[in-house]
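Engineer: Mind folding the following:
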Amino acid sequence: MHFRATRAEIDRDAFAHNAQLIRDSAAGAKVLGVIKADGYGHGVISTANAIAAHVDAFAVAFIDEALQLREAGFSLPIVLLEGCLSAAELPICAHHNLQPVVHEPSQLDAILTSRLVRPLAVWLKVDTGMHRLGWHPQDVARVYRELEASPNVGAITLMSHYANSGDSEHPLTQRQNDLFSAVCAETAITESLSIANSAALLSSSKDFSTLDGHWVRTGLTLYGVAPRTPDQNIKIPLRPVMRLVAPVIAVREIPVGDSVGYGSRWQAKRKSRIATVAIGYADGYPRHCPDGTPVYVHGTEVPLIGTVSMDMITIDITDLDAVQVGDEVELWGPNLPVDRIAEAAGTISYELFCRVSARVPRVEI
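Structural biologist: Modelled structure (predicted):
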């Protein structure tokens, strides 16, 4: 039971809608639904339940996240994007049909020398220019041959990751495409390739009709936010999944010249009416949001004023007559895109979602 009215509403129908749009956009490609970081803060079990019928596999960061899904009864394949962090994880992967990414030598050695009850499907990662994880392109053919010859390996998917997702005109993007194509040609893999993610999926330059059997990795789009791409004319009718809301808990009038909040950052230039809202940085609302960051109340936007506190924010409702204690304020959601809050806070929507804290109930609607 939750008594606190501050909550993150999770729209299951929006999840399914977005997943089906992605499935349709990807044509013949298989869809890997990325639900790491507790489903980008939306609740991993709710997320998995909502999208399971629309994706071919899940992806998480590491094995603990995968086992949470298995314990909840999900049977779809699960890809571990960071791979196994110790050899002890490999028998668990074999038992639970978890598919580790192999991106560095100790992971390869562990796979080649372990004794497993059944072969693993693995994802061989190539560093084509992001320089975060993956094998140098000149090493991939050798690693591929070693994996292919191992009785511990049943299937291999070749993957890489764009550094400038969705920017098909960036010079590094073309270099990455060329490197990935060259590496693919050095293996026997003609399908089971994966380089496209959410942003690439929305890029008009990508022809997904040629990707039968390949994998498209989709994360942010599942949650109803289109990744930023240089081609802002690309539109897909996504529906926001999370609606972050909190109640007004106080209303007061202050005279000209008085200040609001810690540090007296904001001062009234006119007689003002101020509402205090029960959400703060302990809930994940960014402390560094400036004055003027929009919030949505009574069908309109009003500005945040004053420094964000641990449990509260203050907003200027001078131009609204009807706001009172108990009224609901939307911090982001269908009426106020999360990207606008992220821009005001100097961050990205991914971070805002992931930082919504555990004390904010996720309520499915």
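Engineer: hey, let's count contacts and neighbours off CA atoms from now on
Structural biologist: Will do.
Engineer: The closest residue to residue 243 other than its chain neighbours: how many residues sit nearby?
Structural biologist: Leaving aside its sequence neighbours, residue 243 sits nearest to residue 333 (CA to CA, 6 or more residues apart in numbering; 4.1 Å). For residue 333, the neighbour count with other CA atoms under 10 Å is 21.
Engineer: got it, and residue 130?
Structural biologist: Using other CA under 10 Å: residue 130 sits among 16 other residues.
Engineer: Return the residues in contact with it.
Structural biologist: 161-163 (CA atoms under 8 Å, 6 or more residues apart in numbering).
Engineer: Outside of stretch 287-294 itself, list whatever touches it.
Structural biologist: 266, 280-281, 301-309, 331, 340-341, 344-345.
Engineer: 7 Å - rerun?
Structural biologist: 281, 301-306, 308, 341, 344-345 (CA atoms under 7 Å, 6 or more residues apart in numbering).
Engineer: Buried residues of it, list them for me.
Structural biologist: 289-291, 293-294 (16 or more other CA atoms under 10 Å).
Engineer: before we go on, could you also do this sequence so I can check it against the first one:
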Amino acid sequence: MSARIITAFSSRLTIDTGAIRANYRSLARHVAPAECGAVIKADAYGLGARVAAPALHAEGCRTFFVAQLREAFDVADTLGADAAIAILNGLDPGCEAACAEAGFLPVLNAPGQVERWRRLARAKGTALPAVLQVDSGMSRLGLDAAAAAALAADPAFPREVALRFVMTHLACADAPGHAANAGQLARFQAIRALFPEARASIANSGGAFLSPAYHCDLVRPGIALFGVQPSPDGPAMRPVVRLEARILQIREVEAGSGVGYGLDHVAPTRQRLATLGIGYADGWPRSLGGAGAAWHAGARLPIVGRVSMDSLTVDLSALAPDALSEGDFVALLGPCQSLADVARDAGTIPYEILTRLGSRSERTFVETVQ
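Structural biologist: This next block holds a predicted model:
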């Protein structure tokens, strides 16, 4: 007897590749004449790199960034031979030969990574392409100024490493007026001058909306491509995702009834409640209990009680009694509630909301034209 495959879902995530493409076009125009790359790490922020990458390539993107070597292998066959894939975290020891064979660009972040890449180049008798990251003040990844200067003064370095570009990362790009931005730019400009033949990159999504001085030769947007506005300045990003959850049960509870784990919510009056088939195992934050909401027909449906692993409960008081039935879907992300709205209510950032959306939702890709 063959097993039946059940394909019913309690939540559904709709991803608009047309919006991703439109956001890339908008960003590319905004940062021109600098090149606009695309950060597609963490499976394109959870939305599916194997779909997002070719959509971006079709819009003219040719430089892609992932975080890990395995992410580069996961997406490489969806891109043309003219695309470059850079690995932001660099390489774990022993992975250098596989990276070189595949033609990926390691981002060399530490002296050990640099030395292992140079050692492979010497063994092959040819310069190997790479990216060099320098630390301009974030204290996370990258060579410090002294180590970068030592490399620039080493005559063997350009014979062993074909430097595609020098990069750094902004710590406060989402705060345009923060003094750290100007300080990092000044430090980066001083270091990049040591490598005059290499292109330069400093701007992430937030940096794309700073002054053109931050655009350099290559801008690396990530979250902005997927519908989040990283700064109040610059062009508006089109929303990319819509998330809906199915109503599992509707019930009436009397005043004084407790709801959910810990009975945190106590009904102040008779309430009509709906239990939705989504919870923190699906990536919907537990912190939204008593703070977040679902939406239907323009009405806000507050979450009452705690968010459970597989479900949460919302108050239907704002709707007519016959407006919804068991099996219907209500919206958690969409025109009435953005990623930024949910992140605010959850006390976090849109990046975390987007990348946590789990694999249990039915995923549908659409391509709207606007």
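Engineer: picking up where we left off before, identify those among the contacts of stretch 287-294 of the first structure that sit within helices.
Structural biologist: When DSSP state H defines the helices, the subset of the contacts of stretch 287-294 of the first structure inside them is 341, 344-345.
Engineer: Can I get these in JSON lines including distance to residue 44 of the first structure and neighbour count?
Structural biologist: Converted to JSON lines, these look like this (distance: CA to CA, whole Å; neighbours: other CA atoms under 10 Å):
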{"residue": "341", "distance to residue 44 of the first structure": "23", "neighbour count": "22"}
{"residue": "344", "distance to residue 44 of the first structure": "27", "neighbour count": "17"}
{"residue": "345", "distance to residue 44 of the first structure": "25", "neighbour count": "18"}
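Engineer: With adjacent residues omitted, what lies nearest to the residue mapped onto residue 91 of the first structure from the second structure?
Structural biologist: Using TM-score structural alignment, the partner of residue 91 of the first structure in the second structure is residue 97. Nearest residue to residue 97 of the second structure, sequence neighbours excluded (CA to CA, 6+ apart): residue 120, at 7.2 Å.
Engineer: In a helix, the one you found, correct?
Structural biologist: Yes. Residue 120 of the second structure: assigned to a helix according to DSSP: H, G, I helix; E, B strand; the rest coil.
Engineer: Return the distance of it relative to residue 148 of the second structure.
Structural biologist: 20 Å (CA to CA, to the nearest Å).
Engineer: Looking at those two, which is more packed in?
Structural biologist: residue 148 (21 against 17).
Engineer: that older thread, filter the contacts of stretch 287-294 of the first structure down to the ones in strands?
Structural biologist: Assignment to strands by DSSP state E places the following of the contacts of stretch 287-294 of the first structure there: 301-305.
Engineer: what ranges do the helices span in the stretch 251-365 of the first structure?
Structural biologist: 338-345, 349-355 (DSSP state H, counting those that start in this stretch).
Engineer: host element of the match of residue 91 of the first structure?
Structural biologist: helix 96-102 (DSSP states H and E).
Engineer: Tell me which residues are up against the helix or strand just after that helix.
Structural biologist: Next helix or strand after helix 96-102 of the second structure toward the C-terminus (DSSP H and E): strand 105-108. Strand 105-108 of the second structure is contacted by residues 85-91, 114, 129-133 when judged by CA under 7 Å, 6+ apart.
Engineer: switch the cut-off to 6 Å
Structural biologist: Residues from elsewhere that reach strand 105-108 of the second structure, judged by CA atoms under 6 Å, 6 or more residues apart in numbering: 85-88, 90, 114, 130-133.
Engineer: corresponding residues in the second structure for the biggest strand by length in the first structure?
Structural biologist: Counting residues, the longest strand found in the first structure (DSSP E) is strand 242-254. Aligned by TM-score structural alignment, strand 242-254 of the first structure falls on residues 241-253 of the second structure.
Engineer: Now do the contacts for residue 317 of the first structure.
Structural biologist: Counted by CA under 6 Å, 6+ apart, residue 317 of the first structure has contacts 273-274.
Engineer: now swap in residue 173 of the second structure and tell me
Structural biologist: Per CA under 6 Å, 6+ apart, neighbours of residue 173 of the second structure: 206-207.
Engineer: at 8 Å instead, please
Structural biologist: Counting by CA under 8 Å, 6+ apart, the residues that residue 173 of the second structure touches are 181, 203-207, 210.
Engineer: Pick out whichever of the residues you listed sits closest to residue 59 of the second structure.
Structural biologist: residue 205 (17.6 Å; CA to CA).
Engineer: if you skip the residues just before and after it, what's nearest to the closest one?
Structural biologist: residue 221 (4.1 Å).
Engineer: which SS class is the one you found?
Structural biologist: coil.
Engineer: What is the equivalent residue in the first structure for it?
Structural biologist: Aligned partner of residue 221 of the second structure by TM-score structural alignment: residue 218.
Engineer: go on, residue 179 of the second structure?
Structural biologist: In the first structure, residue 179 of the second structure lands on residue 171 (TM-score structural alignment).
Engineer: separation between its match and residue 234 of the first structure?
Structural biologist: 21 Å.
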